[in-house]
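**Q** Everything below, folded, please.
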Amino acid sequence: MKWFRTQPRQGAVFWRRLREAEQHLQGRRFAESLAMLDWVIVEGSGRYLPPFGECMGQVHVCRLFALAELGRAPEAWEHFSSVMPGFLATGPQAGDSVRALRAMMGQILLRHGHDDAAQEHFALVLAECQATGNSAEALAWNVKFVGYEVVTGRAEAGERRARVVLPQLDAVQMAEEDRKKSTGLVRGLLAIALAESGRPDEGVREAESAVAELTGLHGSDCDCADLARRIRAFALVESGRADEAEAELRTMLAAFDTEDHAGRTQLGSLRSVLGQALVAQGRHAEAVAELRPAIPLLSSTQGSGAPVTLDAASVLARALQASGEPAEAREILSAALQAGESGPDRGHPEVARIRERLAAL
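**A** Modelled structure (predicted):
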């Protein structure tokens, strides 16, 4: 919500609460953010912001996200259904808000396992872009949808969309740095999809291409390049090259700052993939040592029911079981299943996999 900084300085309380809503959202304090957003909508609609303008549209998008993260997706759908007619009636000038609301609702539906409904929302977003002749915006949304599909565990759908998007990124007119960043991110997402579809060698190759694209932007310390390197390590583990993955991950762990939110998120993710590499090498005690601190980090930065947290818990349980600690493994899986089933990503395949592993213990 960076747009609020350009607004007039009238209504100091309103603008302060709008800032606080953003800060709470970024800090994953979703209940506090939701309370602020509700106040902003009631007090500011028509007074400080046009009720169906772009700025208020972003407020409603944030409200949908906060509700979803709080496990209140039915309320998110009700809110979406209540505000969408007003934005549609406003006409073309509300088009950006309409597409943003549709995309957010589609993402929420996908995370809950309502794939067909989600794809309908995504298709409407793209159709509206094409209807206005804005192919560049359609491409930008399609890049985001690749991420939505891969992160929610829809590897096949993500792969299909990525293979459509990549040639379009080559052909479209855009700044070269933007092209390289988008291409690198899509190739990284494609690498995850391939690795999760049982084609890890192809995933490694795509991840290497992603690293090459992204490292060229700002040097080897680029956050996006680090993400691609972590994806490459994951693909290496899946392809039976866990020793190479371990070496890469330990190099990365030694080189970054954990003082901020992004650093803590990265630390949790790196330790999670390192744990997988160690389990693949049969070094279960070392894996447990890496994964125990990773899960609280991931829970605090991503959420206890987030797919990456659930995956780390599943690997930790496997390491504990191999180390002769089946009771603790069962406890870890039970907590993960509860978090997954009650969270916003309950439709992710990892939730079902954890349920199966718990039943087999």
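**Q** CA atoms for contacts and neighbours, from now on please.
**A** OK.
**Q** What are the boundaries of the helices in the stretch 1-150 of the chain?
**A** Using DSSP state H, counting those that start in this stretch, the helices found in the stretch 1-150 of the chain span residues 12-26, 30-44, 54-69, 73-90, 95-111, 115-131, 135-151.
**Q** Here is a second sequence; please produce its structure as well for comparison:
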Amino acid sequence: MKTYLVGGAVRDQLLGLLVVDRDYVVVGATPAAMLAAGFQQVGKDFPVFLHPRTQAEYALARTERKQGKGYTGFAVNVDPTVTLEEDLLRRDLTINAMAETAQGEIIDPYGGQQDIELRLLRHVSPAFTEDPLRVLRVARFNARFHALGFTIATETRALLKEIADRGELATISAERVWRETELALRSSSPAVYFETLNEVHALAPWFAELSDVIDTALERLRLCSALSDDSQIRCAALFSALADAHGKAICTRLKVPNRVKQLTRAAIQTTVFWNDQWSPDSILTILSKIDGWRQPERVEAMLPIWSAQGMSSEHLKTLQDCFAAAREVSIQSLAEETNIEHLQGPAIGAAIQAARLAAVRSAF
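**A** Presented below is the predicted three-dimensional model:
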């Protein structure tokens, strides 16, 4: 039984990047042997084990054979005779198909080190096309390593188009699509993820609505990303280029977190109030539409999105000043200044709104 460090940890070490997660592959072992050594099995589709002390993931060396459609249609073989080279062969990119021994020796049967030097994202084998999820993964790696000068190999780009044109992206679950997308949105160049999908004809079916507004959407994502590293805020800035119905559709299809839905809707629905007009009344409408009174943190979250949409820094400052002034209004503050004891229900709400408008006008 031999254990090797594999995948991203080896790649990131060679790139001089911080290694966050360390994954291992075990050659020549059985599930029974791993359990006997104190490991805890967590994998359902294939045996993955947690180290009893470090909780690092240890997977048995395996091969995979395509037997159905989609990213889950694989028969997995974890026989102890599976070699390290066979295990690495099933991986997506050469830079992810390297291993390291306990003594620090790099095992690189498919040219990963050379492709790191060439700054190339290249597939390991023709079996690459069997898993449609790899289209999203390669797009994500392209976004993650774009700042380091990486590009996708021409032959790999052709395979990405081939997978997309087969229509197998539709077989991926919404949860997996969002997981890859959110990871890409956290990267230093998130727009590259969607640029890549667009270039290889892979926006449909998951991001089909972006096709008609791709240039505007990507520009907003770039601008927002320079102001915020929050993946959900970045996503809302991207989706803000869509019409309201399309924004709802893409959020529903991807099963995005509620916060993304709320920020996307707020971005789309408030544009008209600052793009076509700018007044105390429009500012109050904007703040009310995004529920800023009950959720003041939403105002802060919207600032980089509005900036990416084109709101000027002067208007952003005015909006912040007006919000700060209007937040001071409450039932208690009204009671101190006027007689509201005779007011009930909607009348109290109207009085508060009028006081907020007065505060906004004074700060405008």
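**Q** List the TM-score for the superposed pair.
**A** The TM-score (TM-score structural alignment, normalised by the length of structure 1) is 0.37; 228 aligned residues with a CA RMSD of 6.7 Å.
**Q** I'd like the helices of the stretch 1-150 of structure 1 written out as CSV, with mean neighbour count added.
**A** Below are the helices of the stretch 1-150 of structure 1 laid out as CSV (neighbours: other CA atoms under 10 Å):
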stretch, mean neighbour count
helix 12-26, 17
helix 30-44, 18
helix 54-69, 22
helix 73-90, 15
helix 95-111, 24
helix 115-131, 17
helix 135-151, 20
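**Q** which one of those lies closest to Pro167 of structure 1?
**A** Comparing the helices of the stretch 1-150 of structure 1 by their distance to Pro167 of structure 1 (CA to CA), the top pick is helix 135-151, with 10.7 Å.
**Q** The helix or strand following the closest one packs against which elements?
**A** Next along the chain after helix 135-151 of structure 1, taking DSSP states H and E as the criterion, comes helix 155-171. The helices and strands touching helix 155-171 of structure 1, judged by 3 or more CA pairs under 8 Å, 6 or more residues apart in numbering; DSSP states H and E, are helix 135-151, helix 176-196.
**Q** Select, out of those, the one closest to Glu341 of structure 1.
**A** helix 135-151 (16.8 Å).
**Q** Where do the helices of the stretch 151-300 of structure 1 begin and end?
**A** 155-171, 176-196, 200-218, 223-238, 242-253, 261-280, 284-301.
**Q** got it, and the stretch 101-250 of structure 2?
**A** With DSSP H, counting those that start in this stretch as the criterion, the stretch 101-250 of structure 2 has helices spanning 112-118, 133-144, 154-166, 174-185, 190-199, 214-225, 231-239, 244-254.
**Q** which of those helices sits most buried?
**A** For those, ranked by mean neighbour count under the definition mean count of other CA atoms under 10 Å, the leader is helix 231-239 at a mean of 28.
**Q** Just to check, Leu303 of structure 2 is in contact with Thr318?
**A** No: with contacts counted by CA atoms under 8 Å, Leu303 of structure 2 stays clear of Thr318, the gap being 11.6 Å.
**Q** Tell me how many other residues surround Asn258 of structure 2.
**A** Residues lying near Asn258 of structure 2 (other CA atoms under 10 Å) number 12.
**Q** Which strands and helices lie in contact with the helix or strand containing Glu300 of structure 2?
**A** For Glu300 of structure 2, the host element (DSSP H and E) is helix 296-309. Judged by 3+ CA pairs under 8 Å, 6+ apart, the packing partners of helix 296-309 of structure 2 are helix 214-225, helix 231-239, helix 258-275, helix 313-326.
**Q** and if we set it to 10 Å?
**A** Applying 3 or more CA pairs under 10 Å, 6 or more residues apart in numbering; DSSP states H and E, we find helix 296-309 of structure 2 packed against helix 214-225, helix 231-239, helix 258-275, helix 280-289, helix 313-326.
**Q** out of these, which comes closest to Trp178 of structure 2?
**A** The minimum distance between Trp178 of structure 2 and those falls on helix 231-239, with 10.7 Å, by CA to CA.
**Q** Could you tell me the angle between that closest one and helix 174-185?
**A** On the basis of axes from the mean of the first three to the mean of the last three CA atoms, to 10 degrees, helix 231-239 of structure 2 is oriented at 90 degrees to helix 174-185.
**Q** Just list what helix 231-239 of structure 2 packs against, helices and strands only.
**A** For helix 231-239 of structure 2, the elements it packs on are helix 174-185, helix 190-199, helix 214-225, helix 244-254, helix 258-275, helix 296-309, judged by 3+ CA pairs under 10 Å, 6+ apart.
**Q** Sounds good, over and out.
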